[in-house]
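Have a look at this fold, sequence not included:
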């Protein structure tokens, strides 16, 4: 009887111990799962924060590229195209690439150096492309760990653009007085410019998807790089430089 009672007690104790152990194991697993989820959430939050910081550093140079490419077009067309521009992609149609090749890169651009000296369009292009490359390189060096591989690929593709290398080559030739006085240097690089602008637009769209709207971010409350009908009208009607067609290649050069 005592043996039976002792055996029953042991069985009950083992059963109770097993249940407690199972409960503790479940509790430990729940805690580990919760901790893991919290860590992953914090890591994703940290990654998102640094991703936004990375793209925020690109906002200025990306916007300047859009300004530059628009100014090139405005300065090279004879008349404003009869088109209702509503977004950034609307600028880069077939008319854009057919007309911008008439830009005389040796004519005076609508900007000056930090010393207040005039720049021609080739200097302007070279300066802005160099600034873009520098900014892209810094973002990759500092934040590639936080960026998706697709984003890094687009950044590196834009930085290594053949168009940028082309501009660098003719700028070097100018410094060696090897260009002469002909500014019709974009005639041969329509495809290069087209590839460059498409990659730039891809990066702008990735940027817009990666940043948030913030009422304190900018005067208009938006960090994104966008253009609407009203902004396009303002750019076309702006009375400052460049004027429409002011840097178009002279007919005697063609």
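Right, received. Where do you want to start? These figures come from a predicted structure and were not determined experimentally.

contacts and neighbour counts: CA atoms only from here.
Fine.

quick one: contacts for the residue nearest to residue 154 when sequence neighbours are not counted?
Counting by CA to CA, 6 or more residues apart in numbering, the nearest residue to residue 154 once its immediate chain neighbours are dropped is residue 203, at 6.5 Å. Neighbouring residues of residue 203 by CA atoms under 8 Å, 6 or more residues apart in numbering: 151, 154, 155.

which one of those sits closest to residue 126?
Nearest to residue 126 among the contacts of residue 203 is residue 155, at 18.2 Å by CA to CA.

tell me which element the closest one falls in.
Following DSSP states H and E, one finds residue 155 within helix 149-159.

Beyond that helix, next helix or strand please.
Counting by DSSP H and E, the element after helix 149-159 in chain order, helix or strand, is helix 162-175.

relative orientation of that next one and helix 149-159 in degrees?
Here helix 162-175 runs at an angle of 30 degrees relative to helix 149-159 (axes from the mean of the first three to the mean of the last three CA atoms, to 10 degrees).

mind listing what's buried in helix 162-175?
Of the residues in helix 162-175, those with enough neighbours to count as buried (16 or more other CA atoms under 10 Å) are 162, 163, 164, 166, 167, 168, 170, 171, 174.

How about the third one: what's its closest non-neighbour residue?
Counting by CA to CA, 6+ apart, residue 129 is the residue found nearest to residue 164 once chain neighbours are left out, at 6.3 Å.

again, but for the fifth one
If the residues on either side of it in the chain are set aside, residue 167 comes closest to residue 126, at 6.2 Å by CA to CA, 6+ apart.

Might you report the residue contacts of that neighbour?
With contacts defined as CA under 8 Å, 6+ apart, the neighbours of residue 126 are 164, 167, 168, 171.

longest helix in the chain, by residue count?
Among the elements of the chain assigned as helix by DSSP state H, the one spanning the most residues is helix 2-76.

And that helix, what does it pack against?
Identification of packing neighbours for helix 2-76 by 3 or more CA pairs under 8 Å, 6 or more residues apart in numbering; DSSP states H and E yields helix 94-99, helix 121-143, helix 190-210.

JSON lines please, covering these and showing distance to residue 235.
Below are those laid out as JSON lines (distance: least, CA to CA, whole Å):
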{"stretch": "helix 94-99", "distance to residue 235": "15"}
{"stretch": "helix 121-143", "distance to residue 235": "19"}
{"stretch": "helix 190-210", "distance to residue 235": "19"}
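
Pasting the second one now:
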């Protein structure tokens, strides 16, 4: 008879481990969501490695467990939370590798953040001196009435809500919104009829400034960081985006 916290039981549960217990205790498992480069497909893989392993080790292991667009594809890891990419940029990291390859996996928290892996597009590896890698997020405006009356009228508050998968995009100096829209539509494979309903805005500290096709997008970005500024795509929340 087994006794635990003043409760008795005659049933003993056990689990068959894939590896010896001492090895398991010295290991860490990360759940990594891999986004395929050319398919609308996300697969989640569990990567178990010794705690002192690095991000580079995770990427090498992941490459053996997912389908790559080509054998020499390079991968990066991102931290995603609330449909935004939160891991800070490190200008010393080649090809915008969000997690440094040398970072220990024991420092990574995949319970709070989503760990995303993706191939690094070729265009991001060859940025010109005036090119910039910007964050692009989907959003909707949630308009709610404040129950407090101000001068016998309701106070209308607009809240920006992000959804869907955030992504990076290369922005060239002097590029208009019309040109960028073509690349966004191609990347997301949105039908013309639906894409025509989308609105585009530069968002700074959560406030949208809507853009016209002729606007030079690079002129709006001042380098304040992706938490302060990003290119927003306003449209209905479709599950496939």
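In hand now; what should we look at? Everything numeric in this text was worked out from a predicted model, so none of it was measured.

Any idea what the TM-score is?
Between these two chains, after superposing, the TM-score reads 0.24 (TM-score structural alignment, normalised by the length of structure 2); 98 aligned residues with a CA RMSD of 6.0 Å.

before we move on, the earlier item: with distance to residue 24 of structure 1 and neighbour count added, can I get the contacts of residue 203 of structure 1 in JSON lines?
Listed next are the contacts of residue 203 of structure 1 as JSON lines, based on distance: CA to CA, whole Å; neighbours: other CA atoms under 10 Å:
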{"residue": "151", "distance to residue 24 of structure 1": "45", "neighbour count": "16"}
{"residue": "154", "distance to residue 24 of structure 1": "50", "neighbour count": "16"}
{"residue": "155", "distance to residue 24 of structure 1": "50", "neighbour count": "22"}
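
out of those, which one sits closest to residue 135 of structure 1?
residue 155 (10.0 Å).

where's the residue nearest to residue 167 of structure 1 relative to residue 157 of structure 1, distance?
Per CA to CA, to the nearest Å, residue 126 of structure 1 is found 18 Å from residue 157 of structure 1.

rewinding a little: output the contacting helices and strands for the helix holding residue 155 of structure 1.
For helix 149-159 of structure 1, the contact count by 3+ CA pairs under 8 Å, 6+ apart identifies helix 121-143, helix 190-210 as packing neighbours.

Could you check how many residues crowd around residue 137 of structure 1?
Residue crowding around residue 137 of structure 1 was assessed by other CA atoms under 10 Å; the count is 15.

and residue 235 of structure 1, what helix or strand is that in?
Here residue 235 of structure 1, judged by DSSP H and E, is contained in helix 229-237.

Buried residues in that helix, which are they?
Applying a neighbour-count criterion of 16+ other CA under 10 Å, the buried positions in helix 229-237 of structure 1 are residue 232.

again, but for stretch 194-203 of structure 2
By 16+ other CA under 10 Å, the buried positions in stretch 194-203 of structure 2 come out as 200, 201, 202, 203.

Now go through these and say which are in strands.
Within these, residues falling in strands by DSSP state E are 200, 201, 202, 203.

Can you spell out which helices and strands pack onto the top strand by length along structure 1?
Using DSSP E to assign secondary structure, the strand with the most residues in structure 1 is strand 108-112. Counting by 3+ CA pairs under 8 Å, 6+ apart, the packing neighbours recorded for strand 108-112 of structure 1 are strand 118-120, helix 121-143.

Can you lay out these as CSV showing distance to residue 57 of structure 1?
Supplementary listing: these in CSV, determined by distance: least, CA to CA, whole Å:
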stretch, distance to residue 57 of structure 1
strand 118-120, 26
helix 121-143, 7
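
out of the ones you listed, nearest to residue 97 of structure 1?
For those, proximity to residue 97 of structure 1 was assessed by CA to CA; helix 121-143 is nearest, at 16.1 Å.

Helix 149-159 and that closest one, what's the angle between them?
With the same axes, to 10 degrees as the criterion, the two stretches helix 121-143 of structure 1 and helix 149-159 enclose an angle of 150 degrees.

Structure 2: helices as residue ranges?
Using DSSP H, the helices assigned to structure 2 run over residues 21-25, 55-63, 122-125, 177-188, 192-195.

Pick the most deeply packed of those.
Neighbour counts (mean count of other CA atoms under 10 Å) averaged over each of the helices of structure 2 peak at helix 55-63, with a mean of 17.

sorry, back to before: out of the helices and strands packed on strand 108-112 of structure 1, which is closest to residue 22 of structure 1?
Closest to residue 22 of structure 1 of those, according to CA to CA: helix 121-143, at 44.4 Å.

just the angle between that closest one and strand 108-112, please?
For helix 121-143 of structure 1 against strand 108-112, the angle between stretch directions is 50 degrees (the same axes, to 10 degrees).

related to what we said a few turns ago, run through who's touching the helix holding residue 155 of structure 1.
Outside helix 149-159 of structure 1, the residues that touch it by CA under 8 Å, 6+ apart are 132, 133, 136, 137, 140, 144, 196, 199, 200, 202, 203, 206.

how about 10 Å then?
The set of residues external to helix 149-159 of structure 1 that reach it, using CA atoms under 10 Å, 6 or more residues apart in numbering, is 129-130, 132-137, 139-140, 143-146, 160-161, 164-165, 195-200, 202-203, 206-207.

Buried among these? Make that a PyMOL selection.
Paste this into PyMOL to select the buried members of the contacts of helix 149-159 of structure 1, with burial taken from 16+ other CA under 10 Å:
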select buried, resi 129+130+132+133+135+136+139+140+143+144+146+161+164+196+197+199+200+202+203+207
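
what sits against residue 210 of structure 2?
Shown here is residue 210 of structure 2, whose contacts under the criterion CA under 10 Å, 6+ apart are 199, 200, 201, 202, 203, 231, 232, 233, 234.

Please repeat the previous calculation with a cut-off of 8 Å.
Taking CA under 8 Å, 6+ apart as the criterion, residue 210 of structure 2 is in contact with 199, 200, 201, 202.

Next, find the distance separating it from residue 21 of structure 2.
As judged by CA to CA, residue 210 of structure 2 and residue 21 of structure 2 stand 56 Å apart.

Now do the strands in structure 2.
Using DSSP E, strands in structure 2 cover 2-4, 7-9, 27-35, 42-50, 75-81, 84-85, 114-119, 132-150, 153-171, 199-204, 207-210, 229-234.

Just send these back as a markdown table, with distance to residue 181 of structure 2 too.
Compiled in a markdown table, these are given as follows (distance: least, CA to CA, whole Å):
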| stretch | distance to residue 181 of structure 2 |
| --- | --- |
| strand 2-4 | 62 |
| strand 7-9 | 64 |
| strand 27-35 | 22 |
| strand 42-50 | 24 |
| strand 75-81 | 24 |
| strand 84-85 | 20 |
| strand 114-119 | 22 |
| strand 132-150 | 12 |
| strand 153-171 | 11 |
| strand 199-204 | 9 |
| strand 207-210 | 14 |
| strand 229-234 | 10 |
